[in-house]
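**Student:** no sequence on this one, just coordinates:
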């Protein structure tokens, strides 16, 4: 066994799970069977997992029309940890490799809020060398969402002016950093508490106020913006559609109304190459992520409540000894 490798438990593991839809109160901490490892997956000893709004939205049943839930469900899609056993067909990773992943399958059941997770190799990349497990766990979903949206439906490049919504939040802050790395001028929208953070990231801040928002953006970009990355939907999405320059692109991760406005409704997907590129950007000092609070695995319900409450100016993670 390689140095630093952790031997897997035999038979059972500790995990968070829920057996019915609901809020944090339905989460239970207890034993679950060890994951089975398919030929194209690896067994990962979880060191940290990130809490995202989609976790508690899935748990509440909001995505029931889209994704089957195989109860009991272990929540969580973000993870960082150590490979303890590769599947028989896996050549990409070996025992002892430190990895991070966006381990989303097409159904809800085998999540990352557990001591171990079976992760398909298409969902993983090596952990950035320059950050710890908590920061690495906080990166995949928010980082991949911003990276993929800016590269694909929005296709931004040098000289573009990009409006990023909730620019102090998880996806938004990554969007600001990646867009600036791509040579864009960035206008970042935020509530009052986030305006300083937006400026720190190198964007030009604008304040959320329905009455003045359009005028604030037009004062900075009189000819319109080339792209809008929407993360909140609602009235500010509709206002943003009217701020596009000719040929401008609009994408939302939050509101299907974007389709009626001529834009793209975008969902992040697991992609090992994109995740590896994101890890490189972290190691190069181009992007970073803040961890606001960390909770032990058995306190996952409290971690979920903290994420839902917002206002933390950083990510919430759960940690596994």
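**Tutor:** Yes, it's here. On a predicted model such as this, the values are computed, not experimentally measured, just so you know. Numbers count the residues shown, from 1 in each chain.
**Student:** every contact and neighbour count from this point should use C-alpha atoms.
**Tutor:** OK.
**Student:** what ranges do the strands span in the stretch 201-321 of the chain?
**Tutor:** With strands called from DSSP state E, counting those that start in this stretch, the stretch 201-321 of the chain shows them at 204-207, 225-230, 244-252, 264-265, 291-296, 315-319.
**Student:** make JSON lines from the ones you listed and add mean neighbour count and distance to residue 124 to it.
**Tutor:** Converted to JSON lines, the strands of the stretch 201-321 of the chain look like this (neighbours: other CA atoms under 10 Å; distance: least, CA to CA, whole Å):
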{"stretch": "strand 204-207", "mean neighbour count": "22", "distance to residue 124": "34"}
{"stretch": "strand 225-230", "mean neighbour count": "27", "distance to residue 124": "25"}
{"stretch": "strand 244-252", "mean neighbour count": "19", "distance to residue 124": "25"}
{"stretch": "strand 264-265", "mean neighbour count": "19", "distance to residue 124": "25"}
{"stretch": "strand 291-296", "mean neighbour count": "17", "distance to residue 124": "21"}
{"stretch": "strand 315-319", "mean neighbour count": "27", "distance to residue 124": "18"}
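**Student:** among those strands, which comes closest to residue 237?
**Tutor:** Closest approach to residue 237 among these (CA to CA): strand 225-230, 6.5 Å.
**Student:** try this one next to it:
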């Protein structure tokens, strides 16, 4: 049975803001709010462009739309708790709400990793087997790959909330982030958490570790194909189409790996660095992905120019 916390039979958890800067939280909320608005607006714009532009009705842009949808979910999962701290000085959250937020954060992160693998497979087929591209990457294949990423994330991570509900929380229950994160909550649980900790590690290995290996193998094959065909302009242009995906992979995995390392050495990590990396992990990916594709993808740039031109013509400018 869960330990009592205050007058409630269910524990509550406390978020931290930015240690040492509590008096400036209202001012800090301004850039955070702007970043969230840019992230939400950018990903919605990508979804609209893929929906309305016929020349974007290709597998790579369908995967991009799935990525944008996942980023929207991640932003909406963390935004309430982050902005509540800065705007209203609300630091507490109940167990059920915390478990729900945690489930969506981890599931959507797993889905995003799976979509990145699907995008790497798309680039692999486009460069290494261009004549069979339309035969291999059909609408059915795209739907199956996207569905598999979603099903894997939801299935593997569904037990995590139930594991945590089985433990009593008998401490101060202060979380290290501005949102609910499984390793963070597990550190606060009382009792033997060995199995739950091992299961969390298995989830990481079955998702992020496996996905990184698949992405690396894909790019080794892509680079080998380009080098074997010679350093011609056409081959370098084909390799350039991977630039957006590579930037997205780095934007997603670098904060994720950094946060995992910080959790490993949490006792030696300055609180301000810990808080900064934890916010960067889930805020920078939704923020930067639309910017990367807007700056690097010629098709997205053409679609944006077309939409902007149409709007100006309609407005009579």
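**Tutor:** The structure has been received and is ready for your questions. Model, not experiment: these values are computed from the prediction.
**Student:** how close are the two chains, by TM-score?
**Tutor:** Taking TM-score structural alignment, normalised by the length of structure 2 as the basis, the two superposed chains have a TM-score of 0.26; 136 aligned residues with a CA RMSD of 6.5 Å.
**Student:** hmm, back to that, okay, the strands of the stretch 201-321 of structure 1 in CSV with distance to residue 73 of structure 1 next?
**Tutor:** Shown next, in CSV, are the strands of the stretch 201-321 of structure 1 (distance: least, CA to CA, whole Å):
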stretch, distance to residue 73 of structure 1
strand 204-207, 39
strand 225-230, 30
strand 244-252, 28
strand 264-265, 27
strand 291-296, 19
strand 315-319, 17
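**Student:** out of those, which comes closest to residue 309 of structure 1?
**Tutor:** The nearest among the strands of the stretch 201-321 of structure 1, by CA to CA, is strand 315-319 at 11.0 Å.
**Student:** helices or strands next to the closest one in the packing?
**Tutor:** Packing partners of strand 315-319 of structure 1 (3 or more CA pairs under 8 Å, 6 or more residues apart in numbering; DSSP states H and E): strand 41-51, helix 133-137, strand 291-296, helix 300-309.
**Student:** now the last one: buried residues?
**Tutor:** With burial defined by 16 or more other CA atoms under 10 Å, the residues of helix 300-309 of structure 1 counted as buried are 300, 301, 302, 303, 304, 305, 306, 307.
**Student:** I'd guessed the last one sits against residue 54; true?
**Tutor:** No. Under the contact definition of CA atoms under 8 Å, residue 307 of structure 1 does not touch residue 54, with a separation of 10.5 Å.
**Student:** quick one, strands of the stretch 1-150 of structure 1?
**Tutor:** 12-17, 28-33, 41-51, 68-74, 78-86, 98-102, 107-110, 116-120, 124-126.
**Student:** the stretch 151-300 of structure 2 too?
**Tutor:** Under DSSP E, counting those that start in this stretch, the stretch 151-300 of structure 2 gives no strands.
**Student:** and the residue nearest to the spatial centre of structure 2, what element?
**Tutor:** Per CA atoms, centre = their mean, the C-alpha nearest to the average position across structure 2 is that of residue 109, at 4.5 Å. Using DSSP states H and E, residue 109 of structure 2 falls within helix 95-128.
**Student:** what is that helix packed up against?
**Tutor:** strand 12-14, helix 59-88, helix 133-136, helix 139-157, helix 159-165, helix 210-229, helix 243-264.
**Student:** of the ones you listed, which is nearest residue 100 of structure 2?
**Tutor:** helix 159-165 (7.7 Å).
**Student:** list the buried residues in the closest one.
**Tutor:** Neighbour count says helix 159-165 of structure 2 has 160, 161, 164, 165 buried, by 16+ other CA under 10 Å.
**Student:** quick one: it to chain centroid distance?
**Tutor:** 21 Å (CA atoms, centre = their mean, to the nearest Å).
**Student:** now do it: which elements does it pack against?
**Tutor:** For helix 159-165 of structure 2, where contacts count as 3+ CA pairs under 8 Å, 6+ apart, the packed elements are helix 95-128, helix 182-188, helix 194-204.
**Student:** what's that helix in contact with?
**Tutor:** 2, 99, 100, 102, 103, 182, 185, 186, 189, 196, 200 (CA atoms under 8 Å, 6 or more residues apart in numbering).
**Student:** isn't there a helix covering residue 93 of structure 2?
**Tutor:** No. Residue 93 of structure 2 is assigned strand when assessed by DSSP: H, G, I helix; E, B strand; the rest coil, not a helix.
**Student:** number of residues surrounding it?
**Tutor:** Residue 93 of structure 2 has 17 neighbours, counted by other CA atoms under 10 Å.
**Student:** I figured it hits residue 84, correct?
**Tutor:** No. Residue 93 of structure 2 is not in contact with residue 84 according to CA under 8 Å; the separation is 10.6 Å.
**Student:** mind putting the contacts of helix 159-165 of structure 2 in TSV, distance to residue 124 of structure 2 included?
**Tutor:** TSV is the format used below for the contacts of helix 159-165 of structure 2 (distance: CA to CA, whole Å):
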residue	distance to residue 124 of structure 2
2	50
99	38
100	36
102	33
103	32
182	34
185	39
186	39
189	44
196	36
200	31
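**Student:** residues near residue 200 of structure 1, how many?
**Tutor:** Residue neighbour count, defined by other CA under 10 Å, stands at 12 for residue 200 of structure 1.
**Student:** kindly report the same for residue 30 of structure 2.
**Tutor:** 13.
**Student:** and if you look at residue 219 of structure 1?
**Tutor:** With other CA under 10 Å as criterion, residue 219 of structure 1 counts 10.
**Student:** would you check how far apart it and residue 74 of structure 1 are?
**Tutor:** For residue 219 of structure 1, the distance to residue 74 of structure 1 equals 47 Å [CA to CA, to the nearest Å].
**Student:** cool, residue 264 of structure 1 as well?
**Tutor:** 31 Å.
**Student:** swap in residue 81 of structure 1?
**Tutor:** For residue 81 of structure 1, the distance to residue 74 of structure 1 - CA to CA - is 17 Å.
**Student:** again with residue 249 of structure 1
**Tutor:** 37 Å.
**Student:** likewise for residue 133 of structure 1?
**Tutor:** 20 Å.
**Student:** save the strands of the stretch 1-150 of structure 1 as JSON lines, and put in distance to residue 147 of structure 1 too.
**Tutor:** Shown next, in JSON lines, are these (distance: least, CA to CA, whole Å):
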{"stretch": "strand 12-17", "distance to residue 147 of structure 1": "30"}
{"stretch": "strand 28-33", "distance to residue 147 of structure 1": "34"}
{"stretch": "strand 41-51", "distance to residue 147 of structure 1": "18"}
{"stretch": "strand 68-74", "distance to residue 147 of structure 1": "27"}
{"stretch": "strand 78-86", "distance to residue 147 of structure 1": "16"}
{"stretch": "strand 98-102", "distance to residue 147 of structure 1": "13"}
{"stretch": "strand 107-110", "distance to residue 147 of structure 1": "24"}
{"stretch": "strand 116-120", "distance to residue 147 of structure 1": "21"}
{"stretch": "strand 124-126", "distance to residue 147 of structure 1": "15"}
